[in-house]
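Q: Model the structure of this input:
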Amino acid sequence: MLAWNTVLNHSDPTEFVFPVFTAVRELQPLLFLLFLILYLMILCGNTAIVWVVSTHSSLHTPMYLFLCNLSFLEICYTSAVVPLMLSNILGAQKPISLAGCGAQMFFFVTLGSTDCFLLAAMAYDRYVALCHPLRYALLMTRRLCIRMAVAALGLALFLSLQLTALIFTLPFCGRRREINHFLCDVPPVLRLACADIHVHQAVLYAVGILVLTVPFLLICVSYVLITFAILRIRSAEGHHQAFSTCSSHLTVVLLQYGCCSLVYLRPRSSTLEDEDRQIALVYTFVTPLLNLIYTLANKDVKGALKKAIFVKAASDTD
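A: Modelled structure (predicted):
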């Protein structure tokens, strides 16, 4: 097993820098303000979801527990990326050390992989709820939900540790190299290596298949079975209610897995660095915002949030 201290004890003094986000100086303050507002929305909204789900016993069901875990991941995920990105948007170009770049990659890959595994677990939850409603409470127990969440994090940690340590055993040319991205993602860092990376590329594909392809296929199977179950419902109202419970999750799944597959599973010869940056913006900002909007639009979450705000306001008045 490759050890994480391989990264920290690397003797290469290389520093990495990120390019200016845009060469148009007039756009820099506008982009900074836009991404700062989006980041604060993601932080505040997901913090509210974590708080309301954890404090209201009526929301202690598998679906909302998974949503709570997903919201917590989104907070950590964006916080590992956006602050450094914001500092570079204004043209600061602050360098990041080799160990710092490795740490950001490790947390980024870990949190992103856990996110993908949790989306698959949520698809299974929706399958049980719609295909076996009478056995739902028996099948989707609290213990099973905790085990699925822990397994998702544990597998993500293991894969991320191996991948990050393997990449940072590579030599990098020069003392100061520019990563054509806004974060220390795997593909752009690999491009800076001064060695043969075919083995590393193969490992990246293998990890991508485990993190993206396998969970996505399980989600597809779940939704095929869910579709058959919905078609057996005779009432139009039942169709609408069943589809509405899955539409938000399915939208986030398509965005998350689609964008990540374009970055990590494309052949290296067809990869365009500028496209990777644009795609990364989608799963850094758009996917967390969509998940946030859909969750806050849920009537149970909305009701619990309004009740909590009302109680807080009433206590402050007294």
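Q: C-alpha from now on. contacts and neighbour counts both.
A: Noted.
Q: what about the closest residue to Val282 other than its chain neighbours, neighbour count?
A: Nearest-residue entry for Val282: Cys259, 7.4 Å, with adjacent residues in sequence omitted and distances by Cα to Cα, 6 or more residues apart in numbering. As a burial measure, the neighbour count of Cys259 was computed by other Cα atoms under 10 Å and equals 20.
Q: can you pull the buried residues of the helix or strand hosting Cys259?
A: Taking DSSP states H and E as the definition, one finds Cys259 inside helix 236-264. When burial is assessed from 16 or more other Cα atoms under 10 Å, helix 236-264 yields the following buried residues: 239, 242, 246, 248-250, 252-253, 255-257, 259-261, 263-264.
Q: and if you look at stretch 153-165?
A: Within stretch 153-165, the residues that count as buried by 16+ other Cα under 10 Å are Leu153, Leu155, Ala156, Leu157, Leu159, Ser160, Leu161, Gln162, Leu163, Thr164, Ala165.
Q: where's the fifth one, which helix or strand?
A: So that's Leu159. In this structure, Leu159 is located in helix 142-167 according to DSSP H and E.
Q: one more, for comparison:
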Amino acid sequence: MVSVNLVVLLTIKGSQLSEQPMYYFLSYLSFMDICFTSTVAPKLIIDLFLQCNTISYNGCIAQMFYAHFFGATEIFILVAMAYDRYVAICRLLYYMIIMSRQVCYMLVIASAIGAFIHSLVHVFIIIRLPFCGTNEIDHYFCDIFPLLKLACTDTRLLVIVVITTTGVLSILTFLALVISYIIILSILRTRSSEGRRKTLSICGSHITVVFMFFLPLIFTYVPVGDSVGDEKLIAAFYTMMTNKLNLSIYTLRK
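A: All right, here's what the predicted structure looks like:
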């Protein structure tokens, strides 16, 4: 999967496609896919091969930070890609002015800054907690809900904070993306059949990726009661499977 992402990334960077905002964002989405998966998959594969299921405290905190950082950056880049499609369809005459290279740079930088702040909040939540008793995490990687379960204190308020910062962020972002594409689809009714077909091909890829990425996130980070952190299968889907399929969806479209 890493090799596929690298091929797509190098292809875009080595061609004139990188001059187009959509492919510019796609190259960064590819890079985030590589980084996001690399925070979880290599450690998991090594542990399965060596039958060694241990990780240091610092390594656990680092894994949680980078998983949330790269994951959140992907979310914000998907939002930037949706905005790009909205401008391309709804403000076509002003497209090159609105989506200038400087604007694209700023959107990517803003995505990274927002993701960094988001991840830092999670780290501050965990490092301030006392841990005692069992140190066995009921998960295949260090995520915040499994770590909260190990704390020797009442973490109900912190669970609400996490749901607010991650779960609600995922829901609001998902709703914003869905609304933006509803607007785009309503505008497409006035276009020619050829124009509708081409636009739906581009937007359909993005909509598919959005649903595949956000729905597992929402089910994971908007849990109910004691179900927090129990959906390891869902977590596996958005940490590894979705990233593997993202570029296939984009590159195989017509």
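Q: Give the equivalent position in structure 2 for the residue nearest to Val282 of structure 1.
A: Cys259 of structure 1 maps onto Pro216 in structure 2 when the alignment is built from TM-score structural alignment.
Q: which residues does that match contact?
A: Pro216 of structure 2 is in contact with Ile234, Ala235, Phe237, Tyr238, counting by Cα atoms under 8 Å, 6 or more residues apart in numbering.
Q: Translate His122 of structure 2 into the numbering of structure 1.
A: When the structures are aligned by TM-score structural alignment, the residue of structure 1 matched to His122 of structure 2 is Leu163.
Q: and that match, what is it in contact with?
A: Per Cα under 8 Å, 6+ apart, neighbours of Leu163 of structure 1: Val203, Leu204, Val207.
Q: and the second one, how many neighbours does it have?
A: Yep, that's Leu204 of structure 1 we're talking about. For Leu204 of structure 1, the count of nearby residues is 20 (other Cα under 10 Å).
Q: ok, it touching Val263?
A: No - in this structure Leu204 of structure 1 lies outside contact range of Val263 using Cα atoms under 8 Å: 10.9 Å.
Q: list residues touching both of the two?
A: By Cα under 8 Å, 6+ apart, Leu204 of structure 1 and Val263 have no common neighbours.
Q: which residues of structure 1 fall in helices?
A: If DSSP state H is used as the criterion, the helices of structure 1 fall at 5-8, 27-55, 62-79, 82-89, 98-131, 136-139, 142-167, 186-190, 198-208, 214-231, 236-264, 273-281, 287-297, 299-317.
Q: Now distance to Arg177 of structure 1 too, for those helices, in CSV please.
A: As requested, the helices of structure 1 are exported to CSV (distance: least, Cα to Cα, whole Å):
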stretch, distance to Arg177 of structure 1
helix 5-8, 17
helix 27-55, 23
helix 62-79, 24
helix 82-89, 15
helix 98-131, 10
helix 136-139, 52
helix 142-167, 16
helix 186-190, 10
helix 198-208, 19
helix 214-231, 35
helix 236-264, 21
helix 273-281, 15
helix 287-297, 30
helix 299-317, 46
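Q: Comparing these, which comes out most buried?
A: Across the helices of structure 1, the average number of neighbours (mean count of other Cα atoms under 10 Å) peaks for helix 98-131, which reaches a mean of 22.
Q: quick one: it to structure 2 mean distance?
A: For helix 98-131 of structure 1, the mean distance from the matching residues in structure 2 following superposition reads 0.7 Å, by mean Cα distance after the TM-score superposition for structure 1.
Q: And Tyr124 of structure 1, what's its match in structure 2?
A: Match for Tyr124 of structure 1 (TM-score structural alignment): Tyr83.
Q: Against Leu44 of structure 2, how distant is the closest residue to its match other than its chain neighbours?
A: For Tyr83 of structure 2, the nearest residue in space outside its immediate sequence neighbours is Ser180; the separation is 7.9 Å by Cα to Cα, 6+ apart. As defined by Cα to Cα, to the nearest Å, Ser180 of structure 2 lies at a distance of 37 Å from Leu44 of structure 2.
Q: any idea how far Cys194 of structure 1 is from the most centrally placed residue in structure 1?
A: Geometric centre of structure 1, nearest residue: Gly112, 3.9 Å, by Cα atoms, centre = their mean. Look at Gly112 of structure 1 and Cys194 of structure 1: by Cα to Cα, they are 27 Å apart.
Q: All good on my end, thank you.
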